[in-house]
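K.L.:
here is my input, please return the structure:
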Amino acid sequence: MDDKPQKILIYRIGSLGDTIVALPVFNKVREVFPDADVTLLTNRPIVSKAPALESVLGHHYYYDRVINYPSGTRNLRVLYDVWKEIRAQKIDIAVNLATTRILKDLRTTKLGVLRDNLFFRSAGIKKLVGFPTLREDYELTADHDTGDFEWEAKRLARRLLPLGAIDLQSDHAWDLHFGVEEIASANDALSGCDPGKPVIAASVGTKRQSNDWEQDNWTTFFKRLKLLHPGWQLVMVGSHEEAERSAKCIEAWGGAGINLCGQTSPRISGAVLSRARIFVGHDSGPMHLAAATGVPIVAIYSARNFPRQWYPRDNGNKIIYHKTDCAGCGLEMCIVQKKKCILSITVDEVIGAVAETLNNTRAKYGY
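P.N.:
Now for the predicted structure:
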C-alpha cells in the first residue's frame, strides 16, 4: 500500500489460541507499517484461565496501547466510552481481524458486520481493511485444497490480501518476537532440567468439558510413555487451575518433571515450549503456542468443531480427530453423547502418534 498511515487500530477478540492463529496477520501489519502507532482493540476474557490477548502478544512489538471492553457487552455507556477513546486516537486505518460470528442466517450475520463497519467509520476512521466482503467471509465454506472448512489462519490471510500475500508456511509469519528478558526467564524456568536430555512438553488443560480427554487417559499415557523414553524430561504448562492435574501427570511420569502451570506467562511458556522436542495436548491455547514456535504437535481433538478450521500451524503435526455422527455440535459440555468422539481416542493411538512424529522429526532434522 503506497499511502502508509501513521495510526492504525487492530481489532481482534479472543484469548491464547485465537491470538496465535491470527499471528501471521499481526506480523504482516507490522511488516507493512513498521513505524506506525498501533492501538489494539480487544476484549477482556470471561474466564480466568483464558489469558488476555495483549499478554500473548507482549508489550514491545505489535502495538503501542490497548483498548479493552467486556466480552459481548451491549451496554451503550461502555460502547460509547470505547467509541470516544477510539475517536480521540485519530486513527487512519482499522484492520479487522475479528472472526465473523455466524448468526442465525446470512442476512443477520451481514447486519452484524455492517454495524461494526459503521461503528468504526463514525469514530472517524476512513480506511477499513479486513472487513468481510465475500460470501466465504460470512459463512464457513469448504477449502478447495482440502475439502474441509477453511483454516482460520488462511481465512484471515485471505481477508488481509490488500496488505499483501502472507506465506503461512514461513517461520517469519509465526514469529512471536521473544525479548531478551523473556528468553532469560524461560531459561530460569527450565533451570531444573538437564540440558543434555530431551524434553517433552504437555498441557492437559482445556476451557471446555467437551474437549477433555480426561485424567485417567492422561495418567495411563504418561506412565507408558515414560517406559518408552526413560531418559526424557517432562515439562507441563498451563494455567494455575491446571496445576493439580498436571502434578498427577508428573507423578505418573515418575521421573524428571517440571510443573509450570500458573508459574509462567503465556509468552514465557512459549519460549519454554520452543525448547521441547515434541508437544502433546488437547485442542487448546498451549497447543497453538507450541506450534507457533515450531515444535511438532500431537493434538487430541474432540469433534465439537469440524476438522481443520481451528488446526494449529503445521510442523509435521499429528492431529487425532474422530469424526462421529454428531461432529460439529459446538457443545461446551457433552452429556447426552458422553463425549464419544474424544473418548474413543485410545492411549495406544496417542502413543503411536508420538512415535510417528518423533520418527518424522529424526528423518527431517537428524535428531
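
K.L.:
going forward, measure contacts between C-alpha atoms and count neighbours the same way
P.N.:
Will do.

K.L.:
residue 245 contacts residue 202, correct?
P.N.:
No - look at residue 245 against residue 202 with Cα atoms under 8 Å: they stay out of range, at 11.7 Å.

K.L.:
quick one, which of these two is more surrounded?
P.N.:
residue 202 (27 against 20; other Cα atoms under 10 Å).

K.L.:
spell out the secondary structure type for the more buried one.
P.N.:
Three-state call for residue 202 (DSSP: H, G, I helix; E, B strand; the rest coil): strand.

K.L.:
for it, what are its contacts?
P.N.:
By Cα atoms under 8 Å, 6 or more residues apart in numbering, residue 202 lies in contact with 234, 235, 236, 237, 279, 280, 281.

K.L.:
mind giving me the packing neighbours of the helix or strand hosting the second one?
P.N.:
Which is residue 235. Residue 235 belongs to strand 233-236 when elements are defined using DSSP states H and E. Here strand 233-236 touches strand 199-203, helix 243-253, strand 257-259, going by 3 or more Cα pairs under 8 Å, 6 or more residues apart in numbering; DSSP states H and E.

K.L.:
let's see this one next, to set against the first:
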Amino acid sequence: MTRVPHTIIVFRTCGLGDFILSIPAFVMLRRRFPAARIVLVTMSSTNAGVASRVAAYAGGATVAPWIELVPPGTIDDVVMIPSLRSLSALVHARRTLRGLRPGLIVQMMDIGIPWRRRWKKMAFALALIGPVRQVGWRLRGSIERGDVPAIDPRLGHHVHGPLHFMRELFGPEAYDVNEISPVANPGEEARRWASQWIADHTRGHPLIAIAPGAIYPHKDWPIDRFAAVTRAILHDVPDAHIVVSGTRGDAAKADQLVAIDPARVISTCGTASILQSAALFEQCTLVVGNDGGAMHLADAMGTKVVSIVPGLEFPISIEPWRNIDRAVRHRVACAPCYSFTSCPQGHNRCMQDLPVDAVLEQVRRALIESR
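P.N.:
Take a look at the predicted model:
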C-alpha cells in the first residue's frame, strides 16, 4: 500500500493547452490524497519566443495565467521559478521547497518525452529538494528527433502523460479512461464578465468563436481560409455573432475577420484574459481554430470544438479530448515530423493544403448537432 505523504510537490512546466490536459492528473492526485498539501512548481519558458507569446496574454504577463483554471481545492500553493538563470530565484525556491519537507515528488511529463530530458528534470528536482521519491518519469517510449518511424501511436493521447504517475503508484489499472475529464474553472468574476460582454455585444444571438492565432507560424492555417469559414458561418446562421479570440499578437488577423461584417464579428484579441476567454467559450455554440491552447480551453469548458491540427504529431494524440472526432487534419507524407518550432521541409503543406471544405464540413455538422 502506498504511504500517504503529508506534502506532495508537482513539477509541471508547459503552455496553456498542455496544462489543461494536466488538469485530470491534478484532480485525480487530489482524489487519491485528499489530506495532502499539494504544491505546484512551474517556471517561465526559457524559449524567448514562447515567453514573449505568454506575455501577450491579457492579464498574465509575468506568470502562467492558466494555473488559475484548476478547480478550487485541487492545488494548495504554487511556486513559480521565473528563470533558471536567476541564482537568487533558485536559492529562494530551494529554501521554500525543502522547508515543506515533501514526502513525494510527482513529475507530470508528456508522452514520449526523451530520456535525457527526463533525467534533467529529475536532477533538477533532486538539486532543489533533495533525495525524495520521484514518480511519473517511467513513461513508455521516447520520441527523439530523427527517430520518427519508430514512434508508436499506441503511446496514446497526451492526456495520459501527466497521469502516468498514478500507474507507478497504484499499478497499470490506476485509472479508468472514462474518468478523464479536463474541466477548467474560470471563476465567477470571469463568468460575470462574459455574461455582461454577451449582453452588450450579441443581444441574445448565438455566439461562435474563431481563434486564428498559433504559437508558431507552422501551426497557422492561412487567414484567408478563416475568412472563408467566417463568411460561411455568417451566411449559414443569419442571426449568429462571431467573437475572434486571441492575444495582442493576433489583432491584425482579427481585424481582417472583423472587416467582413463589423456588426456581427467582434474581436477580444489582447483585451480578454484567459479566464475571461474561458468563460466566453463556455457560452459559445462552437469554437473553431488552430491547434493550441484556445481549442483545449474551449474543450475543457464543455463547448463543441473544431480544431485544425498540423502534422507535427500522430493522429489522436493532441486533439482536444472531448472533440477528437471533430479535429481536421490534412495527410502529408512527411507527417508526423515532431518538429515543434518550424516545418522541416519548409512548405508547411499539412496546413497550407488543408481545404476550407474539410473544416466547413465539421463546422456545419457541429452546428446541426447544436440545434
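
K.L.:
ok so, going back, whereabouts in structure 2 does the strand holding residue 235 of structure 1 align?
P.N.:
Counting by TM-score structural alignment, strand 233-236 of structure 1 pairs with residues 241-244 of structure 2.

K.L.:
near the spatially closest residue to residue 13 of structure 1 that is not a sequence neighbour, how many other residues are there?
P.N.:
Using Cα to Cα, 6 or more residues apart in numbering and skipping the chain neighbours, the partner closest in space to residue 13 of structure 1 is residue 42 (4.9 Å). Other residues within reach of residue 42 of structure 1, judged by other Cα under 10 Å, total 22.

K.L.:
distance check, residue 42 of structure 1 against residue 213 of structure 1.
P.N.:
From residue 42 of structure 1 over to residue 213 of structure 1 the distance is 30 Å, taken as Cα to Cα, to the nearest Å.

K.L.:
three-state assignment of the aligned residue in structure 2 for residue 355 of structure 1?
P.N.:
Under the alignment (TM-score structural alignment), residue 355 of structure 1 pairs with residue 364 in structure 2. Following three-state DSSP, residue 364 of structure 2 is assigned to helix.

K.L.:
what about residue 364 of structure 2, how many neighbours?
P.N.:
So residue 364 of structure 2, with other Cα under 10 Å, has 15 neighbours.

K.L.:
which parts of the stretch 51-200 of structure 2 are strands?
P.N.:
All strands of the stretch 51-200 of structure 2, identified by DSSP state E, counting those that start in this stretch, fall at 77-81, 104-107, 134-135.

K.L.:
among these, which is nearest residue 331 of structure 2?
P.N.:
Closest approach to residue 331 of structure 2 among the strands of the stretch 51-200 of structure 2 is made by strand 104-107 (33.5 Å; Cα to Cα).

K.L.:
the closest one maps to which residues in structure 1?
P.N.:
Going by TM-score structural alignment: strand 104-107 of structure 2 matches residues 93-96.

K.L.:
and residue 131 of structure 2, how close does it get to residue 352 of structure 2?
P.N.:
49 Å.

K.L.:
which one's more surrounded, the two?
P.N.:
Shown here are residue 131 of structure 2 and residue 352; by other Cα under 10 Å, residue 352 has more neighbours (16 against 12).

K.L.:
that one pairs with which position in structure 1?
P.N.:
Match for residue 352 of structure 2 (TM-score structural alignment): residue 343.

K.L.:
the longest strand seen in structure 2 vs structure 1, average distance?
P.N.:
Determined from DSSP state E, the single longest strand within structure 2 is strand 37-43. Here the mean offset of strand 37-43 of structure 2 against structure 1 after fitting is 1.6 Å, by mean Cα distance after the TM-score superposition for structure 1.

K.L.:
which parts of that strand are buried?
P.N.:
Within strand 37-43 of structure 2, the residues that count as buried by 16 or more other Cα atoms under 10 Å are 37, 38, 39, 40, 41, 42, 43.

K.L.:
so what's the residue count around the equivalent of residue 209 of structure 1 over in structure 2?
P.N.:
Matched by TM-score structural alignment, residue 209 of structure 1 corresponds to residue 217 in structure 2. Applying other Cα under 10 Å, we find 13 residues neighbouring residue 217 of structure 2.

K.L.:
which non-adjacent residue is nearest residue 217 of structure 2?
P.N.:
residue 342 (7.3 Å).

K.L.:
for that neighbour, what are its contacts?
P.N.:
In this structure, residue 342 of structure 2 makes contact with 216, 217, 218, judged by Cα under 8 Å, 6+ apart.

K.L.:
so which bits of the strand holding residue 235 of structure 1 are buried?
P.N.:
233, 234, 235, 236.

K.L.:
closest one to residue 50 of structure 1 out of those, please.
P.N.:
residue 236 (16.9 Å).

K.L.:
hang on, isn't that closest one packed against residue 256?
P.N.:
No - using Cα under 8 Å, residue 236 of structure 1 makes no contact with residue 256, being 11.4 Å away.

K.L.:
all strands for the stretch 251-367 of structure 1, in order.
P.N.:
Using DSSP E, counting those that start in this stretch, strands in the stretch 251-367 of structure 1 cover 257-259, 278-282, 297-301, 318-321.

K.L.:
so of those, which one's packed in deepest?
P.N.:
Mean neighbours per residue, mean count of other Cα atoms under 10 Å, is largest over these for strand 297-301, with a mean of 26.

K.L.:
can you tell me what part of structure 2 it aligns to?
P.N.:
By TM-score structural alignment, strand 297-301 of structure 1 lines up with residues 305-309 in structure 2.

K.L.:
tell me which residue of structure 1 lines up with the residue nearest to residue 217 of structure 2.
P.N.:
Using TM-score structural alignment, residue 342 of structure 2 lines up with residue 333 in structure 1.

K.L.:
kindly report the same for residue 73 of structure 2.
P.N.:
Using TM-score structural alignment, residue 73 of structure 2 lines up with residue 61 in structure 1.

K.L.:
neighbours of its match, how many?
P.N.:
Neighbour number of residue 61 of structure 1 under other Cα under 10 Å is 16.

K.L.:
can you count the residues close to the closest residue to it other than its chain neighbours?
P.N.:
Excluding its sequence neighbours, the residue lying closest to residue 61 of structure 1 (Cα to Cα, 6+ apart) is residue 177, at 7.4 Å. Counted with other Cα under 10 Å, residues neighbouring residue 177 of structure 1 total 16.

K.L.:
quick check: the counterpart of residue 177 of structure 1 in structure 2 vs residue 336 of structure 2, distance?
P.N.:
Using TM-score structural alignment, the equivalent of residue 177 of structure 1 in structure 2 is residue 185. Residue 185 of structure 2 is 33 Å from residue 336 of structure 2, where distance means Cα to Cα.
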